[in-house]
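*Asks:* One predicted model, sequence on top.
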Amino acid sequence: MEFTQLTLAITISIIISALLTAACLQSMKLIPDIKYPVNEYRSISGARGLAAFFVYVNHAPSMLTNMGYTVPGVSQWGWIYANLGSFGVQIFFCITGFLFFDRIIKCDGKLDWNRFYESRIRRIAPLFYFVCIIYLVIVFVSNMSLHIDKHDMLTISGLITFGFIDSSMTIGGFKLYPLNSVIWTLIHEWRFYFVLPLIAYTYCNKKYGMPLLVVAVAIAVVDFKNSAVVCWPYFLTGIVVAILANRKYNLSKTVKYLMAALALACFVVTSGIMVDNGYHWSRFILSSVFFACIVLANPFYMHFKPMRYLGEISYSVYLLHLPVLYLSIKAIGTFVDISNLSQNEYWLIMVMIAPVVVLVSSLSFRFIEYRYMKKK
């Protein structure tokens, strides 16, 4: 494993900066206090909040390279920043699989699918398309023109369809990758939503449900062996953990403490492990064990209110942190020479931008996301 004082200091300071900002905004009641019906899964919200800022930590140093800057010593912070990025995405996938299969279990597969897909569209689309408008505004300001050709139309089509239509993601020669390099995960989310009715049907069929789950695990093993980046098994992890959680095992305090400690151990190993592929089978095991322990043990350290606050705004953080990073670096670049920044100076800038991301995400949650949510 690889840990240095500097990489740990950078990562921890960014997370603390975000948590302190969340605590301040929470005391100001900037966003509504949402009452969730499944309070026994409070640790899920805390995990979601951390996952969102793990992705921020991932993109903080790589943003310079994506924007075309060459800053020696800044573009790489060691393995921890890359590991946390993939770890955050994997936890998001596990949470998705868990929450929706948990719902299927509780209603015995009898979901109102029209209402389900309407709620998913209302939850995901408004903010996503708002952020796409931000992309177009940045392109227009950068190029001062919008001469649209067929390649640009293909990119716009790709944005409208959440990335399902493959394109170069360029408009007028402007590469959108520094702004939207996270949207590839939405494709996997929508694919899971599309197959969820089949999963529900399989679950209700007691004769074939368990054998098909075993087959899915076998396919996952083969896929990890033959594919470079494998994402769908993380939804499978969520499904398996949902099944275990609904068995209502009466775990002793000692077992829960041991599971909480195991979750922390998995996190430490994941953060410092040196692997070329963040979606390798070994990472899948670490992420899956971490997620299972967090849900089943429900450790107290995941109930920290600022973490749960970040969990509420995590979708906004996920989509908006890249535009905020991009615009912030552009603005700072008008006053200082970005290429001459030292690692410590750039680190300080990233710590200062983190509260901006939390504030902007809080506002987008309150005025965009929350308007379309139907949580009681």
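*Replies:* It's in.

*Asks:* Please make it C-alpha for all contacts and neighbour counts, starting now.
*Replies:* Will do.

*Asks:* so how far is residue 61 from residue 80?
*Replies:* 11 Å (Cα to Cα, to the nearest Å).

*Asks:* just residue 112 next, same as before
*Replies:* Residue 112 is 44 Å from residue 61, by Cα to Cα.

*Asks:* Between these two, which has more neighbouring residues?
*Replies:* residue 61 (22 against 8; other Cα atoms under 10 Å).

*Asks:* Provide a list of residues in contact with the nearest residue to residue 47 once chain neighbours are set aside.
*Replies:* Residue nearest to residue 47 in three dimensions, not counting chain neighbours: residue 302, with 6.7 Å by Cα to Cα, 6 or more residues apart in numbering. Neighbouring residues of residue 302 by Cα atoms under 8 Å, 6 or more residues apart in numbering: 42-44, 46-47, 294, 308.

*Asks:* so where do the helices sit in the stretch 51-200 of the chain?
*Replies:* 79-106, 113-143, 150-160, 177-180, 184-204 (DSSP state H, counting those that start in this stretch).

*Asks:* could those helices go into JSON lines alongside distance to residue 334 and mean neighbour count?
*Replies:* Shown next, in JSON lines, are these (distance: least, Cα to Cα, whole Å; neighbours: other Cα atoms under 10 Å):
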{"stretch": "helix 79-106", "distance to residue 334": "27", "mean neighbour count": "23"}
{"stretch": "helix 113-143", "distance to residue 334": "14", "mean neighbour count": "15"}
{"stretch": "helix 150-160", "distance to residue 334": "29", "mean neighbour count": "17"}
{"stretch": "helix 177-180", "distance to residue 334": "19", "mean neighbour count": "20"}
{"stretch": "helix 184-204", "distance to residue 334": "31", "mean neighbour count": "16"}
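
*Asks:* Comparison target, given below:
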Amino acid sequence: MLMANFSSIFIFLSFYASCFALNKLRVLPHINSETSRIGYIDGLRGVAATLVVCAHSWRISYSESFERKWFYDSLNFDHRLGAVGVQLFFCITGYLFITKLLNNKNQKWDKFFIARFKRLAPAYFFTVTILIFVTFFKSSSFGLSDVVSSIKLYAFGLLGTDLSVPGFNGTELFSVLWSLPYEWKFYFMMPAVAACLHARWTTIMAVISAVFSVLIVLYLDGSSFGALFVAGALAAYLDRRIQLNNLLLRYAIFFASLALLVYVTSLDLNNYGIGRLSVASLFFISVIVTKPKILCDSSLRFMGEISYSVYLLHILCYFFFANLFDIYLSTTTLPAYALAYSLFTCIVCSLSFKYIEHPFIKKSITAIHSGVKA
């Protein structure tokens, strides 16, 4: 029982150790040479992705080596960690793209959307193709409607997120898909946001910005996720106006907000209710204001670089790992199994980034990247 309560700790530490080793092997040599990256954002992105993996750690029970009950004992806490990860991703997206708009008044929107598509589509299409293949291979039968549903998945979830066929529910292998439409809807709003930010009259800008803040919350399917993008935008605004030089004060603010986030995460609250959203937003703003060096750790930055692939592929990796290697690890302990899975996933996602994502990333765009990247 006690071991189940630490499943997320095993996963997180295993991911960190795996990325530490892969970084030392210079699997992605460009990471330590790029100077225009925002180090603490990369590190935070890596932490967020790993928290999402922790939320799905019960899927280690795809393996027959461990009782499913071990993981269900900590399921609620793991899900809360995953919610924090998603919330941070949305905040990161809002921060990075509003910062980009503030720094560039002459954004070419055709190039913007083409660049977004090139950045996000290759790894996404790769993941969806594997998902469809696995789903139809495992199904007992499927028809034309199932084929149509599978094709709709290529629209980043905007046309639907379900892929269930007789005998197998492929949706379980891609349960993060629900979050992707929110990212794209935010991108579609960017031209309107830019018009607000660059209005000539301060009063008009203030009114339009206030209206936009309300609309973005209401437009995103009636949910409150839009508030996270707004929090990211607020962080971008504060980042240009607040500079903390007192190191002690910076760390006091950062660790206080981190302690608050951990405490609220431990409470039995709605994962995406206003309480959790507010605390996650506050924590993110504190990261932007304090710029903690701890998040610039090279292993965390490595985790951040492969975070999009991790976000997309980690559940499929659970599935393949359990089916391919379970027979060899049937007598191992949970921590060893978690380490083996984490290393497997980090290797797969590093290769995905290197050979699928990176070739489509424009070399001239290095400072600004998407926060969920999905």
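*Replies:* Looks like it arrived, so ask away. All of these numbers come straight from a predicted model, not from anything done at the bench.

*Asks:* What would you report as the TM-score here?
*Replies:* Taking TM-score structural alignment, normalised by the length of structure 2 as the basis, the two superposed chains have a TM-score of 0.86; 360 aligned residues with a Cα RMSD of 3.0 Å.

*Asks:* quick revisit: of all the helices of the stretch 51-200 of structure 1, which lies closest to residue 274 of structure 1?
*Replies:* The closest of the helices of the stretch 51-200 of structure 1 to residue 274 of structure 1 is helix 79-106. By Cα to Cα, the value is 6.3 Å.

*Asks:* after superposition, how close is the closest one to structure 2?
*Replies:* With mean Cα distance after the TM-score superposition for structure 1, helix 79-106 of structure 1 departs from structure 2 by a mean of 0.7 Å once superposed.

*Asks:* which strands and helices sit next to that helix?
*Replies:* helix 42-66, helix 184-204, helix 233-245, helix 253-272, helix 281-297 (3 or more Cα pairs under 8 Å, 6 or more residues apart in numbering; DSSP states H and E).

*Asks:* got those as a markdown table, with distance to residue 147 of structure 1 columns?
*Replies:* What follows is those, written out as a markdown table (distance: least, Cα to Cα, whole Å):
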| stretch | distance to residue 147 of structure 1 |
| --- | --- |
| helix 42-66 | 24 |
| helix 184-204 | 26 |
| helix 233-245 | 41 |
| helix 253-272 | 44 |
| helix 281-297 | 44 |
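
*Asks:* mind checking which helix or strand the residue lying closest to residue 339 of structure 2 once chain neighbours are set aside is in?
*Replies:* Distance criterion Cα to Cα, 6+ apart; nearest residue to residue 339 of structure 2, sequence neighbours excluded, is residue 14 at 4.8 Å. Using DSSP states H and E, the element containing residue 14 of structure 2 is helix 7-24.

*Asks:* which residues of structure 1 does that helix align to?
*Replies:* Aligned using TM-score structural alignment, helix 7-24 of structure 2 spans residues 10-27 in structure 1.

*Asks:* For that stretch, buried residues please.
*Replies:* 10-11, 13-15, 17-19, 21-23, 25-26 (16 or more other Cα atoms under 10 Å).

*Asks:* Stretch 254-262 of structure 2 too?
*Replies:* 254, 257-258, 260-261.

*Asks:* of the contacts of residue 302 of structure 1, buried ones?
*Replies:* 42-44, 46-47, 294, 308.

*Asks:* hang on, isn't residue 72 of structure 2 packed against residue 59?
*Replies:* No. At 9.8 Å, residue 72 of structure 2 and residue 59 do not qualify as touching, with contact defined as Cα atoms under 8 Å.

*Asks:* With neighbour numbers in mind, choose between these two.
*Replies:* Neighbours per residue (other Cα under 10 Å) separate residue 72 of structure 2 from residue 59, with residue 59 holding more: 21 against 17.

*Asks:* so what's that one closest to, chain neighbours aside?
*Replies:* Closest to residue 59 of structure 2 by Cα to Cα, 6+ apart is residue 318, at 6.4 Å.

*Asks:* Just give me the neighbour total for the corresponding residue of structure 1 for the one you found.
*Replies:* Under the alignment defined by TM-score structural alignment, residue 318 of structure 2 is paired with residue 325 of structure 1. Neighbour count for residue 325 of structure 1, taken as other Cα under 10 Å: 24.

*Asks:* And the contacts of the strand or helix carrying residue 325 of structure 1?
*Replies:* Assigned by DSSP H and E, residue 325 of structure 1 belongs to helix 314-333. Residues outside helix 314-333 of structure 1 that contact it (Cα under 8 Å, 6+ apart) are 48-49, 52-53, 55-56, 59-60, 63, 67, 127-128, 131, 134-135, 178-180, 182-183, 338, 353, 356-358, 360-362, 364-365.

*Asks:* if you set the cut-off to 7 Å instead, what comes out?
*Replies:* Residues outside helix 314-333 of structure 1 that contact it (Cα atoms under 7 Å, 6 or more residues apart in numbering): 48-49, 52, 56, 178-180, 357-358, 361, 364-365.

*Asks:* one step back: roughly how far apart are the match of residue 318 of structure 2 and residue 247 of structure 1?
*Replies:* Residue 325 of structure 1 is 43 Å from residue 247 of structure 1, by Cα to Cα.

*Asks:* can you check residue 227 of structure 1 too?
*Replies:* Applying Cα to Cα to residue 227 of structure 1 and residue 247 of structure 1 gives a distance of 33 Å.

*Asks:* ok, now residue 170 of structure 1?
*Replies:* 49 Å.

*Asks:* So which of the two has more stuff around it?
*Replies:* The residue with more neighbours, out of residue 170 of structure 1 and residue 247, is residue 170; 17 against 9, by other Cα under 10 Å.
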